[in-house]
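Asker: sequence and predicted structure, then a few things I'm wondering about:
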Amino acid sequence: MTRIVPCPRKRLFSRNVVKSFDLLRFWISGLVVACLVAIASAPVAASERHRRIVLVVAGNVSVRDLADPKFPHINRLLGLGSIGLMNVRTGRPNKLMEIPEKPGMEGRCVSIGAGAMAVGGAEVRRAANVDQLVGSVPAGKLWACRTGGRLSRDEVVHPEIALIQRINGASTYRAKPGLLGSVLRLAGVRTAVIGNSSIPGEQHAEACAIVMDERGTVALGDVSSRNLEEFDEYAPYSIRTNLAYVVRIVDRALVRCRFVVVDIGDTYRADRYGEYCTDAQAAIIRRWAIGRLDKLVGLLMSRLDFDADSLILASPSPRAVTEMEGERLTPLVIYGPGFRGGLLTSPSTRRTGIVTICDVAPTVLSILGLRIPNEMTGRPVYAVPNKDPRPFLLDLNLRAILQSQRQILVRATSILYSAVVVLVTFALLMGSAKARTIRVACWVALIPPAMVLAVVYTPLLYSGGLLGTAMAIAGLTVLVLLVFGYALKEPTRVFVWLCVVLIASILIDLLRGAVLISSCVAGYGLVEGARYYGLGNELMGSLLGAALAGTGMVLKHWERELRRAAIAFAVILGIVFVFTGWPTLGANMGGAMSTAAALAAALFVLWGFRLSLSSVIVVVAVALLAAASMFAVDLLRAGGAQSHIGRLAEAASSGKLAGALVIAQRKIALNLMLVSTSVWSKLLGLSVVASLVMYAVSRRKHGSGLGAENRVENATLAGGLVGTIAAFAFNDSGVLAAAACAVILWCYIALRYGESLSQVGERLDGSH
């Protein structure tokens, strides 16, 4: 049998080459594994490194206090971190809360913890350590008795948590106290609170409300005065914070906690004590307190790794003792990843250097990488570049103070408009046969639209205090009337051009970022904080009134060109609708809905429809569809860039209709309150009554008078009436918007009534 011997296989590569390939595969495999490990571990390492935040609470401090270069650690913090001014507006007090004799940080600390405008009184001050006696009962047992809960290892509790929740449940904003703490607890983030601002006979541990959860508990900390305070005969109330003890507790907390709140206390006590001192001594005490804050900031900065950690310095409450009336904005400083210099801003305000107190909690959650609940109305702040932010903020603070001082002129203009309405209406009704009286009355009737135009342009001439602004508005109003009167001769022509210039000015300014609108007295104050961007209610009402009345005055002789008139109304009011409601322009949903309703009513009259239930339903449907279109536009934008309109729509679309209903309820309650208290409600009533009286008298005495057989004019009047009603119904502070619209429409009716009287007088003269 023949043995078959296999042929030896020829090697493709030598043994050395094969070994090289094996070594190469080994190194490639190792490199891939190393990369995968690095990729997998990098986010974990980053997330762990970015989980420590220290929030220093320094009550009753202004940006001017921090800008003093004599304090090295604060100066270094301002140079390295990002800084802004914070509006500390909270919800309206209600009858359930315990009204403090001298309010401090109570409602503001609750607002920070809720991420929304909350309310709170003296009950917020009474947080305590679990073993601290409240009367004769330990605070932990009192908390358990009131809540039915069980303490695990929590060190600080708030025995008044049930009352605080009940107070906010009955408030207009329905904020959720302790929401920030609850989100952190559910995410496994431990928290601590250290310090108080107590004065003899008055406990102030409200900083606990920033970090407590909805149960009213905090994992670690100390808010009792036993160890936190030390005697100092030269300090306010002979008390100062024991900084050495505070830092020891902070060191312990930073090992176990990732969000620590520290209330220095000295700044609040210094400001409160300054009420009993001379101005010079109050200033000395204040500088001493800021020096103590400077020392604490230095100690904390030396303990934090700012490649991972963040330090936030916030003053929840403004100074009570200040030489600048109206100084209500407080400083907010953040230093850490993402906050390396520049100015703070927020989607809540869209104003460089301005944030709100409701933005603090979302910012904390954003830094920690946690989801922000819909119940928080604030938005995370971010930094924008600025080479020298301190002078910018000092100037912004001064401008905000001056604006708050001159904001009272808004009320003064409404009183003046009311007087003009009464005097002109009386003169026209009682001086029917006197041509001179009629002409003078018609010129005086032009004061409201001329003054609105003057108000818009006053910031170009003067942006100082109250008296100078009042003189500038008065002088510019007279100048506008003189120039327009000299050029156009007739009151009706002047009125048309006033409307044209007013509409163009507002729309162009919205395109420019609302520079004039935000600065004028009819705009929105940074201190008041009702609105920070877009188109405010007063100018929105004036814009709607001018668009309707100006268009109607131009088209009053187009009764045989109804199709062209309808197109003109649709184009002009359509442009106003877009500018008013567009999220990056006017961002005024109530104004957009009012404009859409007014346009629908005007077109109905032009097309010959009569008033009926079906026509009313259609008008309301048009307004709602218009609102839906703007909601849709804002929903398409990113969440951080959405306006309040888009956030409301997002909440409603995600099934949270209760939030939308709460907002509607708040708007209704505010309108009802303003009807009985605001001077604008008087202007609204006078304008509507005077307009109806002149319309009725014109139709009764002069059958061919105002609106008689003139569908264009009737369309103007119908649109004005519906627009005024819609402005009242669809806006919070709707009384103001409705009054601003109604007074412009009254001016239109007064001028048309004056024209009809002049025509009657001419016919009488001709018959003689």
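Answerer: Good, I have the coordinates. Residues are numbered from 1 along each chain as shown.

Asker: only C-alpha atoms for contact and neighbour calcs from this point on.
Answerer: Will do.

Asker: quick one: residues contacting the nearest residue to residue 644 once chain neighbours are set aside.
Answerer: Distances taken as C-alpha to C-alpha, 6 or more residues apart in numbering place residue 348 nearest to residue 644, at 7.8 Å, with adjacent residues excluded. Residue 348 makes contacts with 355, 356, 359, 378, 379, 532, 643, 644, as judged by C-alpha atoms under 8 Å, 6 or more residues apart in numbering.

Asker: who wins for neighbours among the residues you listed?
Answerer: Neighbour counts for these (other C-alpha atoms under 10 Å) peak at residue 355, which has 33 neighbours.

Asker: please enumerate the strands of the stretch 201-350 of the chain.
Answerer: In the stretch 201-350 of the chain, strands defined by DSSP state E, counting those that start in this stretch lie at 217-218, 220-222, 229-231, 239-241, 259-263, 310-314, 330-335, 343-345, listed in chain order.

Asker: and those strands, which is most packed in?
Answerer: Sort the strands of the stretch 201-350 of the chain by mean neighbour count, taking mean count of other C-alpha atoms under 10 Å, and strand 217-218 sits at the top with a mean of 30.

Asker: second structure for comparison follows:
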Amino acid sequence: MTAAVLLCAVRVQAAPLSEAPGKFGFEPPSRRRAAIVIIADGFSLRQAREPGGPTLHSFLDSASIGIANSRTADGGDRLLSAISTLGAGRRMAARQWAGYGLRGDEIIGSERARDIYLRRTGLKADVSSGEILCLGYPELEIMGKDSPYQGRPGLIGESLRLAGLAAAAVGNSDAGEAMARPAVILAMDASGRVTGGAVGPEANALDPGAPFGISCDVFRMAQAVADALTDLQVSLVAVDFGDMNRLARYFPNLSAEARLEQVSECYARLDRLFGAIFEVVGPPSDDVAYMLVSPGEASTLGPVAIAGWQYAAGMLSSDTTRREGLVANLDFAATLLEGLGVPEAWPNDGSPMIGLRARDGQDVAGELADMAESLQTAASSRVPVLGTFIGMVVVAVFAVLAVALLGASTPALLVGATRFLLLAVAVQPLLLLLAPIFRVEGIGATLFFIAIGSAAISAALLRAFPSCMRSSAGIAFATGVAILADALSGGALASTSLLGHSAIVGARYYGIGNELMGALIGSVAISLAALGEAARRGGGTASYGPSETLAVVAIVMGVISILLGHSGIGANFGGMVTAAVVASFMGRMVVSRSGLSRRAKVGAVLAIVLLAIALCAGMAWIDALGARSSHIGRAWRLLIERSRGGMDGGDEIAFPRGDDSGSGPAATSAGLDRLAVIVWRKLGMNMRLLRYTDWTRVLLAFLVSLTVLAGKPFGLFRRFRDDYPALHGSLLGALAGALAALIVNDSGVVACATVAMMPTLTLLGYVVDEIVAQRA
């Protein structure tokens, strides 16, 4: 079942609530902001439309709704890791001990919680205040530091503490002997403390018909919320509706009929909890906002909804995703803290969510439920479909090598099959990009579409054109144009294609991902060179030689670099650098072919390199200055801010206790540390991908083929250089770019393989053409 978290972010004023103070008598002070977070692990938009009660339905009908990426760091408990990620604004992992949140005087085993806390943290708990302690905080903090995401728990609670405010926690997901209190994780500060609340058995009721014999006592929980909010410092109450989590754990023990009954009862009880809290706080309004966000399973998208505040009925979005209806779990903390008007204690990776008003008659919840299922279908299809494509690429590469080894003695059937397979493989990236236009979904449907489409196009090209190399270059041109056209028109295909970025994987949500980035750079480089060769061989432009062709390719690749670095088009820093490297390499080749003196050539090459560096730095700087910076601009701005020790405009970064990196050498060190984190994370991702991704097979196949073809027994690489010098130069430039992509991208092996793909396939097309000519 999907996990869900309901955040009721509330700005409370005396006027509307004093007229109806509620059955528990809570009188909110004037102009006070507060937040109530209800964790309901298992909430589903589609299920809520059936068994959900009137209060829940009314909330959803008036809310801005979205679906959220749910990824966390690896190696922890699902629910606790999800809540830790929500609270940190960065991907976190949490193990079982993180769920142990107890009052200092509570007994666990044979010891008091405060004694265990003291032994683990070295800090004394204030027992008289009734504060709640997260006994697993030290382990959670270490796991965050050891993670490539460098998350730090306690962001929400620490931000409130630094602002002179506090948080409370209510409810639990305890089941039998297992303790799980995620509300404490969400609300705690940087030392693992929560001001107060009720997270023990007092929040539950004995219920023989419920999973594990207990259920949430919604009226006691609502009373605990009201009691917590009477403390003028408490601005956040995290409420864990643990019944859904207990049901998920108990599910294997239930019959089909019992499952339906228990699910209905859970939603009915959640509806009653909503009603009880509405009586205390009031319904959604300009002053009271209720927000639903579901972190979900790692492979799902969880629902998010906000009613009240400035959020009207409609869909949610954020600068993290830039997609209507889609947000990220990383946005939770940023949204909550902005709503409370509290500065963030330290940087995080999220952005505040924004509401987009619904169209008349729009079924927002239904559309988003369908959208989530479609994106999950695409995510489940991605590995098998791309795995099949990668397998075909490898087979095609080694088939060409077999033809090269056999030479003129190659059987005609093998030559024909190799030509057919080579073109079929070359056109598949284009078909994968275009598949969403034809509403192709699912593994079987996608594989059928790709197989039929690539076979038909390959057969048509072989019938119409004798040269496999020129057909490959033509396919590359069409692929490059399609990727560019999609990027310039908003990237709708890139956001839904299996070769684009996945909302569930969450590596990116907009722009051009590494697969399409690599295909774009390689396709443009090789196809423009092919056009130049065609112009040169056409005889009408005798003065248009290889140098002119390479100069055009260099200029165009510079433009591609700008487009890839643009925050509203490509938003791909690694791609920008890769294209700049290709452009620089091409420029160096043009300079080396010129009649300049040696010193002038060195100066010209140096100028080209400096221009490329300035272009990349300038694009990142411009992005950082924008009102809606991409992840590139935010990373650049963070590096600068940490080095300066503050933010532009005089706003200082609020560092947590014990961190004196606010100025001077310490601030510079902090900026360098952040840069080191980014580099280390990219290197770590590359090492993992080299071992596990199928794209490594493509990369190895290309390396083997290029090595063999460059050998003396064949001399095909040398003949390719002599026959098509511009194509040869573009191939080398693309390979240099592929090497750069391997270094500067966090999924470098993917980028490297895709940059090299179209140029290598074009070279292999030349090899097959040579064998056909020998046979003739």
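Answerer: Thanks, I have it. Predicted model, so just to flag it, every value in this text is computed and none were measured.

Asker: after superposition, what's the TM-score here?
Answerer: For this chain pair, the superposition-based TM-score is 0.86 by TM-score structural alignment, normalised by the length of the first structure; 697 aligned residues with a C-alpha RMSD of 2.5 Å.

Asker: just to revisit the earlier point, dump the strands of the stretch 201-350 of the first structure into CSV; add distance to residue 483 of the first structure as well.
Answerer: CSV is the format used below for the strands of the stretch 201-350 of the first structure (distance: least, C-alpha to C-alpha, whole Å):
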stretch, distance to residue 483 of the first structure
strand 217-218, 67
strand 220-222, 69
strand 229-231, 68
strand 239-241, 64
strand 259-263, 59
strand 310-314, 51
strand 330-335, 44
strand 343-345, 42
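
Asker: ok, which of these comes nearest residue 627 of the first structure?
Answerer: Closest to residue 627 of the first structure of those is strand 343-345 (C-alpha to C-alpha; 27.7 Å).

Asker: keep only the contacts of residue 348 of the first structure that stay in contact in the second structure.
Answerer: Using both residues aligned by TM-score structural alignment, their matches' C-alpha atoms under 8 Å, the second structure keeps these contacts from the contacts of residue 348 of the first structure: 355, 356, 359, 378, 379, 532, 643, 644.

Asker: who touches the counterpart of residue 259 of the first structure in the second structure in this structure?
Answerer: Counting by TM-score structural alignment, residue 259 of the first structure lines up with residue 236 in the second structure. Residue 236 of the second structure makes contacts with 34, 35, 36, 37, 166, 167, 168, 187, as judged by C-alpha under 8 Å, 6+ apart.

Asker: same thing with residue 674 of the second structure?
Answerer: Residue 674 of the second structure sits next to 639, 642 when contact means C-alpha under 8 Å, 6+ apart.

Asker: could you measure from it over to residue 721 of the second structure?
Answerer: 44 Å (C-alpha to C-alpha, to the nearest Å).

Asker: what about residue 355 of the first structure, helix or strand, and which?
Answerer: Assigned by DSSP states H and E, residue 355 of the first structure falls within strand 354-356.

Asker: quick one: distance of that strand to the chain centre.
Answerer: In terms of C-alpha atoms, centre = their mean, to the nearest Å, the centre of strand 354-356 of the first structure is found 8 Å from the chain centre.

Asker: residues in the second structure aligned with it?
Answerer: By TM-score structural alignment, strand 354-356 of the first structure lines up with residues 326-328 in the second structure.

Asker: quick one: average offset of that stretch versus the first structure, please.
Answerer: Mean deviation of stretch 326-328 of the second structure relative to the first structure after superposition (mean C-alpha distance after the TM-score superposition for the first structure): 1.0 Å.

Asker: nice, that's everything, thank you.
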